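S.K.: this is the structure alone, sequence omitted:
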């Protein structure tokens, strides 16, 4: 029996004891996870620095701060999320209890990504714990230092059987995927996402796939180009461009291409100085394989800004490519690095056509003062999300579900969406052994004669809350009338 199989068996055996069912236990584990982030902040920052060259400030801002917010929100709202959820009734069920009861799925496999090794691995874990599941955590082997810290330190804070950490590479992940889980949550590329979904299908296991794609960014020529480029520069080059929701390429009219390039050039200097290679808050490419991949993507394109590199340091400067076409090499795959191509279009019509001719992206960005144009972009395109006049910040809103559509993924998470994604919303109806006269309309004989009444009782929807309000108003009106009558006497 493999190590992975033993880990999954232990997690399932522990889950089946029912220890995760009480909300108090879930909150206790969430508090321990919060304590882990607080007490091990230095270890986490050091690991991310060694993996991605990210500063401690960058790690806190883009990794642990959001985690703390998710944990606090889950603890605050858990009782509300886990409570029975009443639903609309028909006349046939008006006297019955009819509701949805969230219940744990069971054992969840969480496969994390290397670009934000803590945020995208532990945020799904928050939802898994809150929903009452066990979870096997598989951090990415590419961010090896973060994976090692997670493996060594997380079991000191969470239940070792319910929330084990399994490290390793492709073979270990493949062995995990051979096991039966109740849900698989994967963050990464579309290519691997297909393999994960194929493996899960053998057990009829549902999946959440948080993938990526080439997220376009359209700049309207009449917008404030200086502010637009400032926000795009930040969104593109944070974490050295290794962000799934980073603007992948710019679409704009040829008449503003030079101005866009000049403004982005100014912002790069403002954010990262004249020499980003020596600047603390500008990171590195994760490894030499990805470095070489990115350098190959630039072939055939004209460098307008940046282009400097150092393979020994896995360093690529913030780079803007101009006069790119849809057939350029850099447009053949998700960039996932500090390269920003600019493609010129004749206007919004061509931009929308260009976007719709490709796979559905994780996010579409548009910069414009024209609200009608923004609404048109929403109406005529499809993506996991759409963000107007800023970049990345929708990820910070827990009330918004985060996820893709089509080639950019399926399922979503954040806040209550994480809880619901990793729960089964069980349909419950509790009827009394009374009122058999009403129930008899569904029984033979002469069912056909009763069809008219059945249609009325089955198809007539009843808003119970509205009925309660009407009953309350009627009661208050009756009391008021009685009080007036007594006063007049």
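M.R.: It's in. Computed from a predicted model, the values in this text were never measured in an experiment.
S.K.: C-alpha from now on. contacts and neighbour counts both.
M.R.: OK.
S.K.: what about residue 48, neighbour count?
M.R.: Other residues lying near residue 48 total 26 when counted by other C-alpha atoms under 10 Å.
S.K.: for it, pull up the helix or strand it's in.
M.R.: helix 41-52 (DSSP states H and E).
S.K.: now that helix: buried residues?
M.R.: 43, 44, 45, 46, 47, 48, 49, 50, 51, 52 (16 or more other C-alpha atoms under 10 Å).
S.K.: next secondary structure after that helix?
M.R.: Counting by DSSP H and E, the next helix or strand C-terminal to helix 41-52 is helix 56-59.
S.K.: longest single helix anywhere in this protein?
M.R.: Longest helix of the chain, by residue count under DSSP state H: helix 464-488.
S.K.: so what's the gap between that one and the chain middle?
M.R.: 48 Å (C-alpha atoms, centre = their mean, to the nearest Å).
S.K.: quick one: contacts of it?
M.R.: 88, 89, 94 (C-alpha atoms under 8 Å, 6 or more residues apart in numbering).
S.K.: got another, please set it beside the one above:
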């Protein structure tokens, strides 16, 4: 394997040469990347099938298509995004023309997770390149098949002094984090996110942390339960529940709890059959370690549906848990699997006690036709982003910033927000020389009254 410090130094030299600041050169790279990814569509699909037993439909919907959309968006809008923006001037700086210039940070490290290994590696990578940075990408070692395809794609498009994918385990991540970067973008667990933040702090490196947490789904008694079940089962079981913005648990009005459980059972069977293990649309858990972790979470819990686990096949059936204790493991840890705890509430205070017992979630979902209840809920709780009457779909709109708050992360990306994340906004004032008022220059005697008036009316 190539020496990491040598790679970083070569990328730093390349960035200092100003090569990556050329918009047309960036567009050439992005177009070449799009062509290479399209040529490797089946390779990506097959890799994810090997890593997760994920269906072609789900792979295309939740990973491949979103990457191509991100590329198309960047290619179409890059010149507009990168153009200096004229800003209204202040009378305090008259005469002047004011602008915001965008510039790349420099040498960027992107550390990707295993749960959506293609999408969550390529989307930040695309935006970092679009902004004019050089990039070292570290794909997940847990999804070896997908990581190999990613490395091949990047290798076929980019000179190593502009972008490279470096595979490996914890030791490689540790070595990468020991270097001095201009920007770090990390997606993964809160536990590892703290390690990344600590490493970045040593060099005051700006960092985006896309983490997770326990995202609640609140359901009141004004809803159509069959519609709720359809959307909830889809959102919860997509990728086998291994989705950072998945509903981690449900808080349902107590008078409809049993009805909800019944329709959820029916919906699961309708979508995946009596034996989900035999469904070609039902993914597996990433590895045996995580399968065992999920087995531990449901031990001694009140399982009202599912609970079947085959460690040799990394299979965990869709599982519903009734009323776990708030202090239990399953309510203290992010589940990251096809297990759905059901809690109940009578009053808004009951909801508060549950959600405020945990750190800020990455997402929050509300199923309700009561507009006042919805508005009060989304204003009361702090969370990264949310959806009313559905799950996950806020991730799919590139116009919405995506990211967490508190324990669920910091920083935002997606679309133009991603370009901005990897760009330093540099304010510039171009001062006119045709007029130079003497007011700001000493001596200041007798000018205090005028100074206060200036700030009162023009400040």
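M.R.: Now that the structure is in, tell me what you want to look at. As the structure is a computational prediction, the values presented were derived from the model and not from experiment.
S.K.: quick revisit: after superposition, how close is the helix holding residue 48 of the first structure to the second structure?
M.R.: Averaged over the aligned pairs, helix 41-52 of the first structure sits 1.0 Å from the second structure after superposition, using mean C-alpha distance after the TM-score superposition for the first structure.
S.K.: in the second structure, which residues correspond to that helix?
M.R.: Mapping helix 41-52 of the first structure onto the second structure (TM-score structural alignment) gives residues 41-52.
S.K.: contacts for the matching stretch?
M.R.: 54-56, 59-60, 64, 118, 143-146, 149, 239, 283-286.
S.K.: could you do stretch 161-179 of the second structure as well?
M.R.: For stretch 161-179 of the second structure, contacts defined as C-alpha under 8 Å, 6+ apart pick out 4-5, 7-8, 10-12, 14-15, 20, 111, 133-141, 147-148, 150-151, 154-155, 158, 196, 199-200.
S.K.: now, of those residues, which are buried?
M.R.: Buried, going by 16+ other C-alpha under 10 Å: 7-8, 10-12, 14-15, 20, 111, 133-141, 147-148, 150-151, 154, 158, 196, 199-200, out of those.
S.K.: check the burial of the residue lying closest to residue 32 of the first structure once chain neighbours are set aside by counting its neighbours.
M.R.: Excluding the flanking residues, the one nearest residue 32 of the first structure by C-alpha to C-alpha, 6 or more residues apart in numbering is residue 157, at 5.5 Å. A count of nearby residues for residue 157 of the first structure, using other C-alpha under 10 Å, gives 17.
S.K.: for residue 274 of the second structure, same thing?
M.R.: The tally of other residues near residue 274 of the second structure (other C-alpha under 10 Å) stands at 12.
S.K.: quick check: it vs residue 268 of the second structure, distance?
M.R.: Relative to residue 268 of the second structure, residue 274 of the second structure is positioned 8 Å away (C-alpha to C-alpha, to the nearest Å).
S.K.: what segments of the stretch 51-200 of the first structure are strands?
M.R.: 85-86, 89-90, 97-104, 107-111, 134-138, 183-187 (DSSP state E, counting those that start in this stretch).
S.K.: need those in JSON lines (columns: distance to residue 75 of the first structure).
M.R.: Output for the strands of the stretch 51-200 of the first structure, formatted as JSON lines (distance: least, C-alpha to C-alpha, whole Å):
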{"stretch": "strand 85-86", "distance to residue 75 of the first structure": "19"}
{"stretch": "strand 89-90", "distance to residue 75 of the first structure": "31"}
{"stretch": "strand 97-104", "distance to residue 75 of the first structure": "16"}
{"stretch": "strand 107-111", "distance to residue 75 of the first structure": "20"}
{"stretch": "strand 134-138", "distance to residue 75 of the first structure": "17"}
{"stretch": "strand 183-187", "distance to residue 75 of the first structure": "21"}
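S.K.: OK, contacts around the residue nearest the centre of the first structure?
M.R.: Nearest to the mean C-alpha position of the first structure, by C-alpha atoms, centre = their mean, lies residue 402 at 3.1 Å. Counting by C-alpha under 8 Å, 6+ apart, residue 402 of the first structure touches 384, 385, 395, 412, 413, 414.
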